[in-house]
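[1] no sequence for this one, just the structure:
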C-alpha cells in the first residue's frame, strides 16, 4: 500500500510541475512589455479566450482564435512572423503556445498574466 501512495504522490507532483514549467522555445513577456510590441504591424496577435470573453473585452490588434479551435485554424497563421498569444490569466495561452510549437512555429511569445494583467 505504501508503494501505491508513493507512485500516486509522484504522479500528482509530476502533473503539477508540468503545468507550471515554461514551454521550451516560447518567450514569456509581461503585459507592460506587450504594449511596446503592439506597435509592430509585422507581428501576429491572437487571443485564445472564448468568443464571449473576447466580445466582452479585448485588446485592440488581437484576433480571436479560441483555444478549442486553434488546431483547426492554425493554417491561417504565418510561421514566418512572431506570434503573441494571450488569454485571461496565462494558462490557456501557455497551452496554445505548446500547440503552436508542436506545429512548427518557432517565434511564439506568451503574454504572462493575460488580459487580467492588462487592465
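    Sure, I can see it. Because the structure is a prediction, the values reported are computed rather than measured. Numbering: from 1, shown residues only.
[2] C-alpha from now on. contacts and neighbour counts both.
    Noted.
[3] show me what the longest helix seen in the chain is packed against.
    Longest helix in the chain, counting residues (DSSP state H): helix 2-20. Contact partners of helix 2-20 among helices and strands, from 3 or more CA pairs under 8 Å, 6 or more residues apart in numbering; DSSP states H and E: none.
[4] and here is the other one:
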C-alpha cells in the first residue's frame, strides 16, 4: 500500500512488480545503484542510472512523467527522489526496501543503461 516518507511516495515489491509488468506510458522505473551492483542482479527492463549521474542528467527528466527509483535498500533511491523533488519534480516515487526485498527473478534480460539526457528522454 502506498505511503509517504519525507513527502516522497513509497511503493512496495508487489506494487513495483505491477509497474514493471504493466509499464505505464507515463512511468519510468530507474535503478540508481552502482554498475557492479546492477550487474550482480537487476530487475529485467529497468535501466541503470547511477545516483551520482542524476544531477548531470537533470535535463533528461520530464515533469510530465512519474519516476520510480530503486537501489539496494531504499535509502539512495529515497535521496534521489528527494533531490528531484527539490528541483521541482513532483512525480517521484521510491521503492521502499530496495533490491533486498525483491524476490521476483533477478538478473534476467539484458542490461540497459541511461548514459545521456537523450537516453532518459526516450523512456
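    On my side now, so go ahead. Remember, it's a predicted structure, so these values are computed and weren't measured experimentally.
[5] TM value for the aligned chains?
    For this chain pair, the superposition-based TM-score is 0.76 by TM-score structural alignment, normalised by the length of the first structure; 98 aligned residues with a CA RMSD of 1.4 Å.
[6] about what we covered before: quick check: next helix or strand after the longest helix of the first structure?
    The helix or strand immediately downstream of helix 2-20 of the first structure is strand 26-29, counting by DSSP states H and E.
[7] quick one: distance of that following strand to the chain centre.
    Relative to the chain's own centre, strand 26-29 of the first structure is displaced by 9 Å; criterion: CA atoms, centre = their mean, to the nearest Å.
[8] whereabouts in the second structure does the next helix or strand after it align?
    Counting by DSSP H and E, the next helix or strand C-terminal to strand 26-29 of the first structure is helix 31-37. Here helix 31-37 of the first structure aligns to the second structure at residues 13-19, judged by TM-score structural alignment.
[9] average offset between the matching stretch and the first structure?
    For stretch 13-19 of the second structure, the mean distance to aligned residues of the first structure following superposition is 1.0 Å (mean CA distance after the TM-score superposition for the first structure).
[10] and that stretch, how far out from the chain middle?
    12 Å.
[11] which of the residues in that stretch are buried?
    Neighbour-count burial for stretch 13-19 of the second structure, counted by 16 or more other CA atoms under 10 Å, picks out 13, 16-17, 19.
[12] in TSV: those, plus distance to residue 69 of the second structure.
    Shown next, in TSV, are the buried residues of stretch 13-19 of the second structure (distance: CA to CA, whole Å):
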residue	distance to residue 69 of the second structure
13	12
16	10
17	13
19	12
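[13] who's in contact with the residue most central in space within the first structure?
    Nearest to the geometric centre of the first structure sits residue 93, at 1.8 Å (CA atoms, centre = their mean). Contacts for residue 93 of the first structure (CA atoms under 8 Å, 6 or more residues apart in numbering) come out as 47-48, 67, 85-87, 110-111, 114.
[14] and what of residue 28 of the first structure?
    Residue 28 of the first structure neighbours (CA under 8 Å, 6+ apart): 109-112.
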